[in-house]
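Participant: below is the sequence, then the predicted model.
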Amino acid sequence: MRDTKESRLLLVLLVVVAFALITVDIRGGENSPLDRPRQAAQSAFGPVENAVAGAVDPVGNAIDAVRDSGGRSRAISRLERENEALKTQLGSKDITRNRAAELDSMLKTAGAGQYTIKGAQIIAIGAAQGFSWTVTIDAGTKDGIARDMTVINGDGLVGRVTTVGPATSTVLLANDPDFTVGTRLEGSMELGFATGEGNRPMRVQLLNGKADVHKGDRLVTFGSQAGKPFVAGVPVGRIVSIDPSGGNLTKTVQVQPFVRFTSLDVVGVVVLGPRTDPRDSVLPPRPTPPAKPKPTAKRTPNGKPSGTPGSTPTGAPGGTSGVNPSGTPNGTPTTTGVEDYNVTIGRTDSATRNSPTTTSGG
């Protein structure tokens, strides 16, 4: 509509009428003459108002959600931090328990071999200085660690120290292909050399090609001069297979290490070896085989245990019903002089005829 004098006059007139109606409605109170027109308008335009409100409310809710999103985000972040703190607390308790158990096992091993050890923790793994199987421990020269010291845990041989820093050291693990250690077979004391094979069992070459070895036999370290790089008596592993000798002067066996190199955590560096070779004393005791059940005597239909003295063999050659093999009627006690219930059936040679026989009943 154009901005003309007529339009301006109409606008002013409408405003005056609106004010007049508002004044009449307010002064009328509950008996306002505009109640009926208002009700009619509400009935007519109420559905339209609801529809418009339904369309506009989601937009309003979205605006409110955006307005409140900052506070909700902060609350969610706080709850997530509390949840992570609880998980860390629970996890730290499990880690503490596991480390305490590993430390206890390692101290028992060190006590059995009379090893003086310095405890350390694995803080890094990876290829260091060209080695493929190495770990870094949190102990160095400040802790009395030196190069070529034996590293153990509660299960046995872990490796040896190769490089040392002020606060950390690098350990070459026993399953590394560049790792070699002298071994001694449990019991027979046969000597050999074990070499790491990565994830596979270690390869041990016994110096005696005719050594009597079996699956399950265990090996320990032979030891080095002055205990470096290896102290004696540390458990190495268990034989899992024996390679064909093929007439060689040496014999090769495959040995599964006692140590699980993929789950190392707490280790001990042997800073002082034992005064005497502990030999096999560090090895854990072998499991006791279960006791065999005692055989029970089978009973015959007449209630007598089978295989007991005085029972009559069935189907004996030359025997008749009611007659013992020696020709004596049943019921007559007979002593043949044979020990351990070894009975000879159907023999009529002179040795049998001349055997002493005592018959009661005349």
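Facilitator: All right, it came through fine.
Participant: going forward, measure contacts and count neighbours with C-alpha atoms only.
Facilitator: OK.
Participant: contacts for stretch 173-180 next, please.
Facilitator: By C-alpha atoms under 8 Å, 6 or more residues apart in numbering, the residues outside stretch 173-180 that reach it are 131-135, 157-160, 172, 193-199, 202, 261.
Participant: gap between the two ends of that stretch?
Facilitator: 10 Å (C-alpha to C-alpha, to the nearest Å).
Participant: and it, what's buried?
Facilitator: Buried residues in stretch 173-180, counted by 16 or more other C-alpha atoms under 10 Å: 173-177, 179-180.
Participant: again, but for stretch 15-27
Facilitator: residue 25.
Participant: and the contacts of it?
Facilitator: Contact with stretch 15-27 is made by 32-34, as judged by C-alpha under 8 Å, 6+ apart.
Participant: please indicate which of those has the highest neighbour count?
Facilitator: residue 34 (16 neighbours; other C-alpha atoms under 10 Å).
Participant: mind listing what that one touches?
Facilitator: residue 25.
Participant: residues near residue 115, how many?
Facilitator: 23.
Participant: and it, how far from residue 233?
Facilitator: The value you get for residue 115 to residue 233, if C-alpha to C-alpha is used, is 10 Å.
Participant: ok, second structure coming up, stack it against the first:
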Amino acid sequence: MLFRYIVNKYVLGFVALVVLALILISYTGRDRANLTPVERIIKNVVTPVEQGVTTVVEGLRDTFGSVFTIGQIRNENEDLKRQVAVLESENIQLKEYEYQNLRFREMLNFKDTLSADYDTLSASVVARNPSNWFKTVTINKGESDGVRKDMAVVTSKGLIGHVINVSGNSAEVLLIIDNSSAVGGLVQVTRTPGVVEGMADNSGYLKMNYLPKEANVREKQLVISSGLGGIFPKGLPIGRITEVEIESNGLVKYAIVRPFADFNRLEEVLVVREVFGEDILTPSGGGE
């Protein structure tokens, strides 16, 4: 311990002398052309030490500068990530507004085409029955808006169902794809009547029953509501025939109908509150 103290003491003293010598050389050498032999010796001894110290100091400066730069870059990177997340969220919202605007425009155009013959009310789907037994949706319009039980409900694509329960500000709609639903249907081009029902296999397709065996019913023909039964007005588009078969009893035929409406994407609908005319809707695509 004592030896280390003595060594440190002499080392510190030596360093102090070297520093003092350098100061004196620098100060006194300003007015002289050449250094003295002693000064040259000290200079030669001290120069490598100076270079080593300079290298260490510059290395430490570069290291601390790099650490500071890395930290700054990391902070800027986090800020950029937050800005990107905000922009992505805003972009998603703008896209949703754009899609919603397109749906509203399509619905308003359809509402305008109905205005001469139907009194309709716009509504939004706010809930869906998750049960496999009953296919219903809830809309945000009810008795206070003039909605009544058994009113037909449509989208711009076609018929989707009718109101079965009404409260003050909402109503429940039974979809035509529910197997308990039945709609009086009509093959538009041949005027062949039948009953359109939901299928129990949850396929989303419809079955048009009780078609006469000799009826000229074929694939791709359009089916509209017949107006029979007192619930659904005549002429509402229902769907297109995809298949025609004879019943097992051999007496009548049935047709499988693909509905025009997409029941997995119901968002905006129209409630038909009053009918002024009949058989006035003609689905796009004609009779064949």
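Facilitator: Received the coordinates, thanks. Worth saying up front: this structure is predicted, and the values here are computed from it rather than measured.
Participant: buried members of the contacts of stretch 173-180 of structure 1 into ChimeraX, please.
Facilitator: Here is the ChimeraX selection string for the buried members of those, based on 16+ other C-alpha under 10 Å:
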select :131,132,133,134,135,157,158,159,160,172,193,194,195,196,197,198,202,261
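Participant: check which helix or strand covers residue 59 of structure 2.
Facilitator: helix 37-114 (DSSP states H and E).
Participant: how far out from the middle of the chain is that helix?
Facilitator: 29 Å (C-alpha atoms, centre = their mean, to the nearest Å).
Participant: quick check: next helix or strand after that helix?
Facilitator: Assigned by DSSP H and E, the successor of helix 37-114 of structure 2 is strand 118-128.
Participant: to what extent does that next one diverge from structure 1 after superposition?
Facilitator: Compared with structure 1 after fitting, strand 118-128 of structure 2 deviates on average by 1.9 Å (mean C-alpha distance after the TM-score superposition for structure 1).
Participant: what helices and strands are in contact with that strand?
Facilitator: strand 136-139, strand 268-275 (3 or more C-alpha pairs under 8 Å, 6 or more residues apart in numbering; DSSP states H and E).
Participant: and it with helix 37-114, angle?
Facilitator: On the basis of axes from the mean of the first three to the mean of the last three C-alpha atoms, to 10 degrees, strand 118-128 of structure 2 is oriented at 140 degrees to helix 37-114.
Participant: contact partners of strand 118-128 of structure 2?
Facilitator: 111, 114, 135-141, 266-277.
Participant: got a PyMOL select line for the buried ones in those residues?
Facilitator: Only the buried entries of those go into this PyMOL selection, using 16+ other C-alpha under 10 Å:
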select buried, resi 111+114+135+136+137+138+139+140+141+267+268+269+270+271+272+273+275
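Participant: number of residues surrounding residue 106 of structure 2?
Facilitator: When neighbours are counted by other C-alpha under 10 Å, residue 106 of structure 2 comes out with 15.
Participant: typo on my end, it should be residue 232 of structure 2
Facilitator: Neighbour tally, residue 232 of structure 2, other C-alpha under 10 Å: 23.
Participant: is it correct that it falls within a helix?
Facilitator: No: counting by DSSP: H, G, I helix; E, B strand; the rest coil, residue 232 of structure 2 is not part of a helix but coil.
Participant: contact partners for it?
Facilitator: Residue 232 of structure 2 touches 151-152, 162, 183-184, 225-226, counting by C-alpha under 8 Å, 6+ apart.
Participant: let's see it at 6 Å
Facilitator: residue 152 (C-alpha atoms under 6 Å, 6 or more residues apart in numbering).
Participant: now do it against residue 245 of structure 2, distance only.
Facilitator: From residue 232 of structure 2 over to residue 245 of structure 2 (counting by C-alpha to C-alpha), the distance is 26 Å.
Participant: if I look at the nearest residue to residue 279 of structure 2 once chain neighbours are set aside, how far off is residue 226 of structure 2?
Facilitator: Excluding the flanking residues, the one nearest residue 279 of structure 2 by C-alpha to C-alpha, 6 or more residues apart in numbering is residue 235, at 4.1 Å. The gap separating residue 235 of structure 2 from residue 226 of structure 2 is 6 Å, by C-alpha to C-alpha.
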